[in-house]
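Chemist: Build me a structure from this.
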Amino acid sequence: MKFKPDWFLIGMAFAVLLAWLFPDPGAHGGILHPELLTKLGVALIFFWHGVALSFSALKAGTLRWPVHLVVQATTFLFFPVIGLLLLWPLKGWLSPDLRLGFFFLCALPSTVSSSVALTAAARGNVPVAVFNATLSSLIGVFLTPLWIGLELKTSGNTLPLGNVILDLVLWLVLPLIAGQLTRPLLGDWAARHKKFINRLDRGTILLLVYTSFCDSMKWHVWSGHAKSTLLVILVGSVLLFFIVMWTVNLVCNALHFPTEDRIAAVFCGSKKTLASGVPMARLIFAGHPAIGLILLPIMIYHPLQLIICSALANRWARRTLKPAPRTTT
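Modeler: Predicted structure coming up:
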C-alpha cells in the first residue's frame, strides 16, 4: 500500500515549529490579533454547523441526556477527583502554586471550538458536541471557582457572569442561530461542499495550536523552572488525559453508546479550555504573585490535548460507517 502523507498532521508539526520561530504575531496582542481572529474562526465554524445541521438533528443531540451526563460528570467531578489523587504523591515535586495550577486545570470547563471541530473531523455526533461544549462553558462559570474555593478553603471569588454569557452568545449561539436561519438558502450548498467545511474545521484547529504555542513561547512557560518540574507536569498531564479518556471510553462502552456519541463524549470530556482558563485565572487569582506558575499546567495541557485529539480524529475519520437506519419525519 502506497504511503500518503497526511497534510493535517504535517500542519500540526508546522504550526508548532512556526510558533517556536515566530511567536510574536500569534501571541496575545500580536499583529494577528488571535483573541479576535480565533473568535471569528469559531463563529464561522458554528455558522456553517448551523447551516448544515437540521433542527431535528440538533434536537436529537440535545435529548441524548445519558451522553450529556457522562460528559459533564467527567468534566466537573471525575477530573477534579483524579487531579487530587495525582497531586497527593507529587507534593515533594511541585511547589504549592504549581499544585494549585494543576488542580485549576482539572476544574476548568471543556473547550468549545476545538471539541466541536474535532468531533466533526472524526465524523462524530456534532449536535451532542455542540450541546455539551456550550453547557460545559456555562456550568464552569459556577463550578470552577467553587472547586478552587474548596481547594483554598476560602470563598468569595466570583466571575462576571454577564461578560461570560455575552461572549458565548456573541460568538457561539448567534452564529448558530444565523446558520439555522439561512439554512433554507445555504443548506444544499453546504451539503455539496462538506469537504470544504471539514477543511475549515481543521484549519481552525491548526490556528488554535499555533496561537497556543505562541502564547507559551511568549510567556516563557517552558523556561525559568527546573527541567524536572516541567517533566513532572508533562507526565502528569499525559497521565491525566489518558486516564480520563480511557475511563470515558469504558463508560461509553458499558452504556452501549453508538460510536458517534462515544467520539463526542471523549473529545468533550477529556479536553480543558485555555481560552476561558486565562481570564478565569486572572479573576479568581487576582493579585496573586505566582499567577504565571498557576497557568503553567493548562498552558502545557492545552496544546498536548490538541495534538493527541487531532491524531485520534484523523484515525477515527477513516473508519467505515454503518448505513444509518431510515427514519420518517
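
Chemist: contacts, neighbours, all on C-alpha from now
Modeler: Fine.

Chemist: residue contacts, the residue nearest the centre of the chain?
Modeler: Most central in the chain under CA atoms, centre = their mean is residue 111, positioned 2.7 Å from the mean C-alpha point. Residue 111 makes contacts with 133, 137, 268, 271-275, as judged by CA atoms under 8 Å, 6 or more residues apart in numbering.

Chemist: one more, for comparison:
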Amino acid sequence: MKLLRILDPFTLTLVCTVLLATFLPAQGHYVGFFDGLTNAAIALLFFMHGAKLSREAIMAGGSHWRLHLWVMCSTFVLFPILGVLFAWWAPFPVSPELYNGFLYLCILPATVQSAIAFTSLAGGNVAAAVCSASASSLLGIFLSPLLVGLVMNVHGSSGSTLHQVGMIMLQLLLPFVLGHLSRPLTAGFVTRHKKWIGKTDQTSILLVVYTAFSEAVTHGIWHQVGLGSLLFIIGSSLVLLAIVICVNIQVARRAGFNKADEITIVFCGSKKSLANGIPMANILFPAATVGIMVLPLMLFHQIQLMTCAMLARRYKRKAEQEASQASHKAARPVMEG
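Modeler: Okay, here's the model as predicted:
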C-alpha cells in the first residue's frame, strides 16, 4: 500500500499498459490500426503543447540568458557526456540495448510540465522555467536525432539522420507550431479544459507505449530483460540523476545565481521528457528495439518525479523556515520598543 501511495496514478497506468501489451500485444491487422491511431495521438499531443505555450511567458523569462545557457548545457552536454561514458564503461553484464537506452535518455530534451510544476512548488523562477523547459523541448526536436546519429550506433527504419530529423519535424514540430499559431482561437478552450488536455497527453503516451511494447513482446523483450536488468536500470538511474542534480546545484551556487534561479536550474536541468522521447524513439529506432530502448527512460521518468518531488518539498520547507526566522527577527525590535 505504501508503494501505491508513492507512485503517481499515471505511472500505475503506464505499468498496466506494459502488462496489457505483454499479455495481449497488438498483432496482425491490429498493428496497422494502432500505428495509425498512435501517429494521430502524437500529432494531437504536440498540437496541444503548442496551444498551451504562451508567448507572454516566453518573453517574461527569455532575458535570463545565463540561466538558459547552463540549462541547455546540462541537458544537451552534461547528460550526453555521462551517457557516453557509462555506455563505454559498461560495468554490468546486461543487454547492449539497455546501455543504448540509457544513452538515448541522456540526449533527450527536458520535460515542460513537471519542470515548471516543481519549480513553482519549490519557490523558483517560474517565468525562466517556462522559457528554459519550452526551449529545451523545441531544441530537442532538432538536437536529439542529431545526437543519436553522432553518438549511437543505431539505425532506424527511416533512413539517414537528416531524413529522421525531417520526419520528426513533420510529426512533432509541425503540429506544435500549428497549435501555437492557433492560440488566438484555442487559448480560452485550453485554459478552461486543462484537466481534460492533461488526460489527452497521457493517453497519447500510453498509446505509444502499448504499440512499442506490443512490437517488443513479439520479439521477445522479456527474454532479454529480467529482474537483474530492472534493478540495474533503477540503480543506474538514481546514480545518474544524483550526479546531475549535484552538478547543477554546485554550478548555480558558484556562478552566483540566487536561490530562485538555483531551483529553476536544478529542476529544468535534471529532467528528461517521456512525452518527447517515446514518439521520437518510434521514428529513430527499428520497431523491434523500441520497447527495450525506452525502458530505461520509463523508469528514469518515475524516479525523477519522486526525487524531484522530495527535493521541491525540501526547498519549500527551507524557504518557509527562513521566512519565519526573518519575521521573528523583524518582530523583536518592535516588541522591545
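
Chemist: Which member of the contacts of residue 111 of the first structure is positioned nearest residue 16 of the first structure?
Modeler: residue 274 (16.5 Å; CA to CA).

Chemist: what do we get in the second structure for that closest one?
Modeler: Counting by TM-score structural alignment, residue 274 of the first structure corresponds to residue 278 in the second structure.

Chemist: now do residue 45 of the first structure
Modeler: Applying TM-score structural alignment, one finds that residue 45 of the first structure aligns to residue 49 in the second structure.

Chemist: Now do its match: how many residues are near it, please.
Modeler: 22 (other CA atoms under 10 Å).

Chemist: Please apply the same query to residue 170 of the second structure.
Modeler: By other CA under 10 Å, the residues close to residue 170 of the second structure number 13.

Chemist: Same question for the one 3 residues further on.
Modeler: Residues lying near residue 173 of the second structure (other CA under 10 Å) number 20.

Chemist: so what corresponds to it in the first structure?
Modeler: By TM-score structural alignment, residue 173 of the second structure lines up with residue 169 in the first structure.

Chemist: returning to that earlier point: which of the contacts of residue 111 of the first structure count as buried?
Modeler: Neighbour-count burial (16 or more other CA atoms under 10 Å) applied to the contacts of residue 111 of the first structure gives 133, 137, 268, 271-275.

Chemist: now for these, which pair is the farthest apart?
Modeler: Once CA to CA is applied, those give 268 and 275 as the farthest pair, at 15.0 Å.

Chemist: Need the contacts of residue 111 of the first structure in JSON lines (columns: secondary structure and distance to residue 194 of the first structure).
Modeler: Compiled in JSON lines, these are given as follows (DSSP: H, G, I helix; E, B strand; the rest coil; distance: CA to CA, whole Å):
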{"residue": "133", "secondary structure": "helix", "distance to residue 194 of the first structure": "22"}
{"residue": "137", "secondary structure": "helix", "distance to residue 194 of the first structure": "27"}
{"residue": "268", "secondary structure": "helix", "distance to residue 194 of the first structure": "22"}
{"residue": "271", "secondary structure": "coil", "distance to residue 194 of the first structure": "25"}
{"residue": "272", "secondary structure": "coil", "distance to residue 194 of the first structure": "28"}
{"residue": "273", "secondary structure": "coil", "distance to residue 194 of the first structure": "27"}
{"residue": "274", "secondary structure": "coil", "distance to residue 194 of the first structure": "29"}
{"residue": "275", "secondary structure": "coil", "distance to residue 194 of the first structure": "27"}
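
Chemist: Fine by me, we can end here.
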